[in-house]
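Novice: Have a look; sequence and predicted model below, questions after that.
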Amino acid sequence: MAMDSNSYKDLKVSRGFNYHYYVATAREKSKQNLVFIHGFGVASQDWRHQVRFFQELGYGIIAPDSLGYGGSSIIRDPQQLKLSLIAQDIVEILQHENIQSAIFVGQGGGSPIISRVAQLYPEKVTAAAFLAIPYAATPSPFDLKQVLKIQKDTFGYELFGYWEFLAMDPDAPVIAISNFEAFFNLIYPDDPKSWISLFGPSGAMKGYLLAGPDAVLPSPSWFSAEEKRLQYTTLQAFDLSGPFTYYKAYLENVQSEDGQQSVPLDRYRLSKPVFYGYGTEDYISLPAIGKQAVQSFCDGEKLTIREFKANHWMHLQVPDDVNRTLLDWLQGL
């Protein structure tokens, strides 16, 4: 079930961009505010299971459509997607809603955003939860060919080969939409191991999308018919050039330069309570990498690590498990 459209607001932040965001006021002062930041997907609607669950428990909710998604401004300039600038935008939304601090929850591409909020505006972050992609201190200068070689030597296959297609191929948005069933069934795989051969390796995603109807992967059986319809029709209506620009910001080293310029060295290590949840069937955002990251840059005494028998999209695939586990963590803060 989609989130209530009547609970959305729009805010023009100081940079001039519009943010469309879901908001629900905490029922009582003892209940904290939760800020949900999505990654690739159907914008704030990706959090529908978590929003419904925690709102019914009385928590305050802020769930924005990130730039390039949903009802927020479409951005095709990677310079405008610097994490420091997006973090500033998120803080402006909180200020507009008179929220002094909150617990942040990010998934996938939302995790680097809340990482930067925690680094630059620590007073705004009570605690932070990261799903699939962990807390990131700040990205190093990015050489995709070198990264892919290291990944293949270490794990036996490339993990980020799809970045080049999504970020650098001007036809990528059109190819994805023109072959949308194939694209959807790869993004949300029925067999998560298909990511090893069709997602991570260089050229594999584009080759699969252009291979014709006989090559289309099975529909994800872990979605109910209603859930698949919502996810499918919503994503199909998006201008994918906006979401794909986030990958360009990494490949063009916009994010690494931004991190080096905006984040002081003493902010790399996160002292806040941190939750990291990973999917045992995630073959791109590998748990081994995620655990090493949070153990290196987060306070071990305030760190909670949990696994989910799920793929990259645990908040959609096993939402009840994710909700209960997050609630246990919240109640223990």
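Specialist: Cool, got the structure. Being a predicted model, the structure only gives us computed values, none of them experimental. Residues are numbered from 1 along each chain as shown.
Novice: drop to CA atoms for contacts and neighbour counts, all remaining ones
Specialist: Noted.
Novice: burial count for residue 213?
Specialist: Using other CA atoms under 10 Å, residue 213 has 12 neighbouring residues.
Novice: List the contacts of the closest residue to it other than its chain neighbours.
Specialist: Distances taken as CA to CA, 6 or more residues apart in numbering place residue 182 nearest to residue 213, at 7.8 Å, with adjacent residues excluded. Residues counted as contacts of residue 182 (CA atoms under 8 Å, 6 or more residues apart in numbering) are 208, 209, 213, 215, 216, 217.
Novice: Buried subset of the residues you listed, written for ChimeraX?
Specialist: Applying 16 or more other CA atoms under 10 Å to the contacts of residue 182, the buried members can be selected in ChimeraX as follows:
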select :208,209,216,217
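Novice: nearest to residue 193, of the contacts of residue 182?
Specialist: Nearest to residue 193 out of those is residue 217 (CA to CA; 11.7 Å).
Novice: these two touch, right, that closest one and residue 188?
Specialist: No: counting by CA atoms under 8 Å, residue 217 sits too far from residue 188 to count as a contact (10.0 Å).
Novice: circling back to that earlier point, can you verify the residue nearest to residue 213 is assigned to a strand?
Specialist: No: read with DSSP: H, G, I helix; E, B strand; the rest coil, residue 182 is helix and lies in no strand.
Novice: Tell me how far it lies from residue 205.
Specialist: Applying CA to CA, to the nearest Å, the value for residue 182 to residue 205 is 10 Å.
Novice: For the stretch 101-250 of the chain, just list every one of the helices.
Specialist: Secondary structure of the stretch 101-250 of the chain (DSSP state H, counting those that start in this stretch): helices at 110-120, 144-155, 161-168, 172-178, 180-187, 194-198, 204-209, 225-236, 241-251.
Novice: For residue 27, find the nearest of these.
Specialist: Minimum separation from residue 27 across these (CA to CA) falls at helix 110-120, 24.5 Å.
Novice: Mind giving me the packing neighbours of the closest one?
Specialist: Packing partners of helix 110-120 (3 or more CA pairs under 8 Å, 6 or more residues apart in numbering; DSSP states H and E): strand 33-37, helix 83-96, strand 102-107, strand 125-131.
Novice: go again using 7 Å as the cut-off
Specialist: Contacts defined by 3 or more CA pairs under 7 Å, 6 or more residues apart in numbering; DSSP states H and E place helix 110-120 against helix 83-96.
Novice: Comparison target, given below:
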Amino acid sequence: MLNTIDFPKPSLVSVNGAELEVFEAGRENEGKPIVLCHGWPEHAFSWRHQVPALVAAGYHVIVPNQRGYGNSSRPAEVTAYDIEHLSGDLVALLDHYGYDDATFVGHDWGAMVVWGLTLLHPSRVNKVINLSLPYQERGEKPWIEFMEQILGGDYYFVHFNRQPGVADAILDENTFRFLRNLYRKNVPFKQPEPGMAMINLARAETPLGEPLMSDSELAVFVSAFEKAGFTGSINWYRNLDRNWRLLADVDPIIQQPTLMIYGERDLIPKSDKLAAFVPNVDVVTLDCGHWIQQEKPEETNQAILKWLDRQAAV
């Protein structure tokens, strides 16, 4: 199905005690690697609009399904999805291709992994491009504890941690409906309903806004999650407080040249402290919601390629 939409064929790559399903294009551009890291609940296929543009611009494009997703490994232990393992997978992927470092691009949770990778393995990252999720300051309280205090027990990050297995089962039972209802654009603003937002989405009869993608594109995501289930990917959330502890002694400043792309209508707030932690940052805001690179593919490609050109000229 992937190939009907002209996406590279996957190969399974053994890294860091796991196997990753990796989609690779532009090997003729060896020496200019760029690694694209998807978010939740996504798939490497969420970068389908960026791959051809980056190959045409001379990049070797490497797009993994990260652990817990697609046909990549799905370890049973929750701690196998902490930032050390997730960033370790990416470092091992660079080793596999023989690269000292690369440009890393992340969206949503993929951005969280790229921020963490850059803190833990700064020599392996030459440039950072992150979409939607800005750098998260570590703060004095573990992240889930902090969110629970501010946003309550029904907030989905908190719910995933405090009620393990509950959301996983409901999303598994309603995979098509959940993803159909989630992947929307131009969603009208409405007051949050009581309950847990992701469970509400999985049970909602009628989607809001407009579909983000065609039925055949949506089917790629649906079939991947029907096969893999949601637990592996949700386990990323179950490591937030562990990650907070793992990052305790790391220098919190990102020195690499960085591009941050926001969606103006994304529910994730922009950071007013970004430049304090990421001093070499440029910021672009596009008129869209959360699914930036799928909702505004041309504008996203333009923003990324223009910025990369500027960096190359420095």
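Specialist: All right, it came through fine. Only a predicted model underlies this, so the values are computations on that prediction, with no experimental measurement involved.
Novice: Give me the residues contacting the helix ranked longest in structure 2.
Specialist: With secondary structure taken from DSSP state H, structure 2 has its longest helix at helix 297-313. Residues outside helix 297-313 of structure 2 that contact it (CA atoms under 7 Å, 6 or more residues apart in numbering): 49, 50, 53, 293.
Novice: From those, which land in helices?
Specialist: Short answer: the contacts of helix 297-313 of structure 2 in helices (DSSP H) are 53, 293.
Novice: Please tell me which one of the contacts of helix 297-313 of structure 2 counts the most neighbours.
Specialist: Among the contacts of helix 297-313 of structure 2, the one with the most neighbours (other CA under 10 Å) is residue 293, at 24 neighbours.
Novice: corresponding residue for it in structure 1?
Specialist: Aligned against structure 1 by TM-score structural alignment, residue 293 of structure 2 finds its counterpart in residue 315.
Novice: measure its match to residue 184 of structure 1 for me?
Specialist: 17 Å.
Novice: for residue 66 of structure 1, same thing?
Specialist: Between residue 66 of structure 1 and residue 184 of structure 1 the computed distance is 20 Å (CA to CA).
Novice: Kindly report the same for residue 67 of structure 1.
Specialist: For residue 67 of structure 1, the distance to residue 184 of structure 1 - CA to CA - is 21 Å.
Novice: and what of residue 34 of structure 1?
Specialist: 29 Å.
Novice: Looking at those two, which is more packed in?
Specialist: residue 34 (26 against 22).
Novice: if I read this right, that one contacts residue 64, doesn't it?
Specialist: No: Residue 34 of structure 1 is beyond contact range of residue 64, at 11.5 Å (criterion: CA atoms under 7 Å).
Novice: Next, show the common contact partners of those two.
Specialist: With CA under 7 Å, 6+ apart as the test, residue 34 of structure 1 and residue 64 reach no residue in common.
Novice: what's the burial count for residue 306 of structure 2?
Specialist: For residue 306 of structure 2, the count of nearby residues is 11 (other CA under 10 Å).
Novice: before we move on, what about residue 172 of structure 2?
Specialist: Counted by other CA under 10 Å, the residues lying close to residue 172 of structure 2 total 18.
Novice: do the one 3 residues further on as well
Specialist: Using other CA under 10 Å, residue 175 of structure 2 has 21 neighbouring residues.
Novice: Spatially, and excluding backbone neighbours, which residue is closest to residue 221 of structure 1.
Specialist: residue 190 (5.9 Å).
Novice: who touches that neighbour in this structure?
Specialist: Each residue near residue 190 of structure 1 by CA under 7 Å, 6+ apart is listed here: 218, 219, 220, 221.
Novice: Give me the buried subset of the residues you listed.
Specialist: Neighbour counting by 16+ other CA under 10 Å classes 219, 220 among the contacts of residue 190 of structure 1 as buried.
Novice: Show me which of the contacts of residue 190 of structure 1 is closest to residue 275 of structure 1.
Specialist: Using CA to CA, residue 220 is the member of the contacts of residue 190 of structure 1 that sits closest to residue 275 of structure 1, with 27.5 Å.
Novice: Does the closest one touch residue 186 like I think?
Specialist: No: here residue 220 of structure 1 does not reach residue 186: they are 8.8 Å apart, not a contact under CA under 7 Å.
Novice: Farthest pair within the contacts of helix 297-313 of structure 2?
Specialist: Greatest spacing in these, by CA to CA: 53 and 293 (12.2 Å).
Novice: Contacts for stretch 32-50 of structure 2 next, please.
Specialist: 7, 59-65, 69-70, 102-110, 221, 294, 297, 301.
Novice: re the thing from before, any idea how far the residue nearest to residue 221 of structure 1 is from residue 286 of structure 1?
Specialist: Counting by CA to CA - residue 190 of structure 1 and residue 286 of structure 1 are separated by 18 Å.
Novice: Same question for residue 191 of structure 1.
Specialist: Taken as CA to CA, the span from residue 191 of structure 1 to residue 286 of structure 1 is 16 Å.
Novice: cool, residue 274 of structure 1 as well?
Specialist: Remark: distance between residue 274 of structure 1 and residue 286 of structure 1 (CA to CA) = 18 Å.
Novice: repeat for residue 246 of structure 1
Specialist: Between residue 246 of structure 1 and residue 286 of structure 1 the computed distance is 20 Å (CA to CA).
Novice: Name the residue in those two with the higher neighbour count.
Specialist: Comparing residue 246 of structure 1 with residue 286 by other CA under 10 Å, the one with more neighbours is residue 246, at 29 against 18.
Novice: who touches the more buried one in this structure?
Specialist: By CA under 7 Å, 6+ apart, the contact list for residue 246 of structure 1 reads 78, 81.
Novice: Map it onto structure 2.
Specialist: Superposed on structure 2 with TM-score structural alignment, residue 246 of structure 1 falls opposite residue 236.
Novice: Tally up the residues packed near the residue lying closest to residue 163 of structure 1 once chain neighbours are set aside, please.
Specialist: Excluding its sequence neighbours, the residue lying closest to residue 163 of structure 1 (CA to CA, 6+ apart) is residue 247, at 6.1 Å. By other CA under 10 Å, 20 other residues sit near residue 247 of structure 1.
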